[in-house]
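Asker: could you look at this predicted model? Sequence included:
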Amino acid sequence: MAHLSSVEFQPLRIAVLTVSDTRSLATDTSGQTLIEGLEAAGHQLHERALVIDDIWQIRAWLCAWIADPLVQVVLITGGTGFTARDNTPQAVSPLLDKAVDGFGELFRQVSLAEIGTSTIQSRALAGISNATLVCCLPGSPGACRTAWEKILREQLDSRTRPCNFVPHLKSLPEHPALQCGARS
């Protein structure tokens, strides 16, 4: 599996979507936690958005980013619990080409030390669609920090051995006009 890692760091273009009925971009500490982590690791924020917890609005943003040749990873925070308004897994699952079955399991395992058995109430999940990694995380800053520090930072680093997700993601277009900065 060593062929699935690289000696050189490859910065990725990552979109962040917050699913919340109560937050604004100004009060979105979970999305901001993810942005700080990805930028500190050397990746680039492609775009950030916030939507209410509605299956169709979540899908609209996600479909646009999956189809975008400049988006390699989508991180979604919020909507993974069990309330009637938690719809992120239902919105995302049908759009995935392949599920990353171990992601939710690993997230709950690493969360156990921090939040105890409450980790069982997380429906965190991940998958790949159109060579875009999509990760759905709980809506708390602590959960986003845990996911970033204990799973995503390494798996989005092309140097992580024996393997990481980078070889499975779309390559960015070569055209200089498509290499511009983030839209937001």
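Answerer: Arrived safely, thanks for sending. Numbers count the residues shown, from 1 in each chain.
Asker: CA only for contacts and neighbour counts going forward, please
Answerer: OK.
Asker: tell me the secondary structure at the spatially most central residue of the chain.
Answerer: Central residue check for the chain by Cα atoms, centre = their mean: the C-alpha nearest the mean position is that of Leu75, 2.0 Å away. Using DSSP: H, G, I helix; E, B strand; the rest coil as the criterion, the local structure at Leu75 reads strand.
Asker: hang on, it packs against Val134?
Answerer: Yes: the pair formed by Leu75 and Val134 meets the contact definition of Cα atoms under 8 Å, at 6.0 Å.
Asker: which SSE is Ile115 in?
Answerer: Ile115 is part of helix 101-115, with elements assigned from DSSP states H and E.
Asker: buried ones in that helix?
Answerer: Judged by neighbour count (16 or more other Cα atoms under 10 Å), helix 101-115 contains these buried residues: Phe103, Gly104, Glu105, Leu106, Phe107, Arg108, Val110, Ser111.
Asker: the structure to be compared is supplied as follows:
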Amino acid sequence: MSIDESKEFVPVRIAVMTVSDTRTEADDRSGNVLVERIEAAGHVVAAREIVPDERAEIAGQLRSWCHDPGIDAVISTGGTGLTGRDVTVEAHRDVYEKEIDAFGTVFTMVSMQKIGTSAVQSRATGGVAHGTYLFALPGSPGACKDAWDEILKAQFDYRHAPCNFVEIMPRLDEHMRRK
């Protein structure tokens, strides 16, 4: 991994969604971790919401943001576990046009180094819909730090080589344009 200093940094507009029935912005530690890291990297927090653990509401907010031209990516935190109320992954998959399969695999590899075999309980996922990147992260601040620091920070940096998410962003919705 390397940064090509000859390229100019391109800020990405990222929405942050916390999935929780109990969190408020005052005690949303995971959402705050993401906001701090996104802004520190030079990107823009384009929107921020706390959404209850309801599949239809999560998917509805994702769809709304996917149709907002001011949002390039969405990162959600929470609801990716195995309990009955954990429906974030299903809501994301309701919206995806394409899943980024390797994201979950790479996240598991990063998590294994930090929490060992407990990493198998995460269902972190990523995908694309309507030209917007969508990522679902676990609800712990540590998992949000790991996902941003070890994966997303580099992939959302246009200067990152050999490739990154930003350079292909203009082509994500090419199938929807007239030929």
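Answerer: Now that the structure is in, tell me what you want to look at. Fair warning: this is a prediction, and the values are worked out from it, not measured in the lab.
Asker: residues in the second structure matched by the helix holding Ile115 of the first structure, start to end?
Answerer: In the comparison with the second structure, helix 101-115 of the first structure aligns to the range 101-115 (TM-score structural alignment).
Asker: quick one, strands of the first structure?
Answerer: Along the first structure, the stretches classed as strands by DSSP state E are 13-19, 44-51, 73-77, 98-99, 125-129, 132-137.
Asker: next, the mean deviation of the shortest one compared to the second structure.
Answerer: Once the two structures are superposed, the average separation between strand 98-99 of the first structure and the matching residues of the second structure is 0.9 Å (mean Cα distance after the TM-score superposition for the first structure).
Asker: again with the last one
Answerer: Its aligned residues in the second structure lie a mean 0.4 Å from strand 132-137 of the first structure after superposition (mean Cα distance after the TM-score superposition for the first structure).
Asker: now tell me what touches that strand from outside.
Answerer: By Cα atoms under 8 Å, 6 or more residues apart in numbering, the list of residues contacting strand 132-137 of the first structure from outside reads 66, 71-78, 80, 88-89, 123-128, 143-144, 147, 165, 169-170.
Asker: what's the answer for the second one, then?
Answerer: Under the contact criterion Cα under 8 Å, 6+ apart, strand 44-51 of the first structure has outside partners 11-21, 24-25, 35, 38-39, 57-58, 70-71, 181-184.
Asker: what's the average distance of that strand to the second structure?
Answerer: Compared with the second structure, strand 44-51 of the first structure is 0.5 Å away on average (mean Cα distance after the TM-score superposition for the first structure).
Asker: ok, and the closest non-adjacent residue to Ala136 of the second structure?
Answerer: For Ala136 of the second structure, the nearest residue in space outside its immediate sequence neighbours is Ser76; the separation is 4.8 Å by Cα to Cα, 6 or more residues apart in numbering.
Asker: residues near the one you found, how many?
Answerer: Neighbour count of Ser76 of the second structure, defined by other Cα atoms under 10 Å: 32.
Asker: correct me if wrong: Lys153 of the second structure contacts Ala41.
Answerer: Yes: shown here, Lys153 of the second structure and Ala41 form a contact pair, counting by Cα under 8 Å, at 7.3 Å.
Asker: and the spatially closest residue to Leu38 of the first structure that is not a sequence neighbour, how close does it get to Ile52 of the first structure?
Answerer: Take Leu38 of the first structure and drop its neighbours on the chain: the residue closest to it by Cα to Cα, 6+ apart is Gln44, 7.1 Å away. According to Cα to Cα, to the nearest Å, Gln44 of the first structure stands 25 Å off from Ile52 of the first structure.
Asker: mind checking how far stretch 105-118 of the first structure is from the chain centre?
Answerer: Going by Cα atoms, centre = their mean, to the nearest Å, the spacing between the C-alpha centre of stretch 105-118 of the first structure and its chain's C-alpha centre is 18 Å.
Asker: identify the residues contacting that stretch?
Answerer: Looking at what lies outside stretch 105-118 of the first structure - Cα under 8 Å, 6+ apart - the contacts are Thr119, Ile120, Ser122, Ala124, Ala143, Thr146, Ala147, Lys150, Ile151.
Asker: show me where the first structure has helices.
Answerer: Along the first structure, the segments classed as helices by DSSP state H run 29-40, 55-67, 88-92, 101-115, 141-147, 153-155.
Asker: quick one, which of those gets closest to Arg161 of the first structure.
Answerer: Shortest distance between Arg161 of the first structure and the helices of the first structure, using Cα to Cα, is found for helix 153-155: 9.0 Å.
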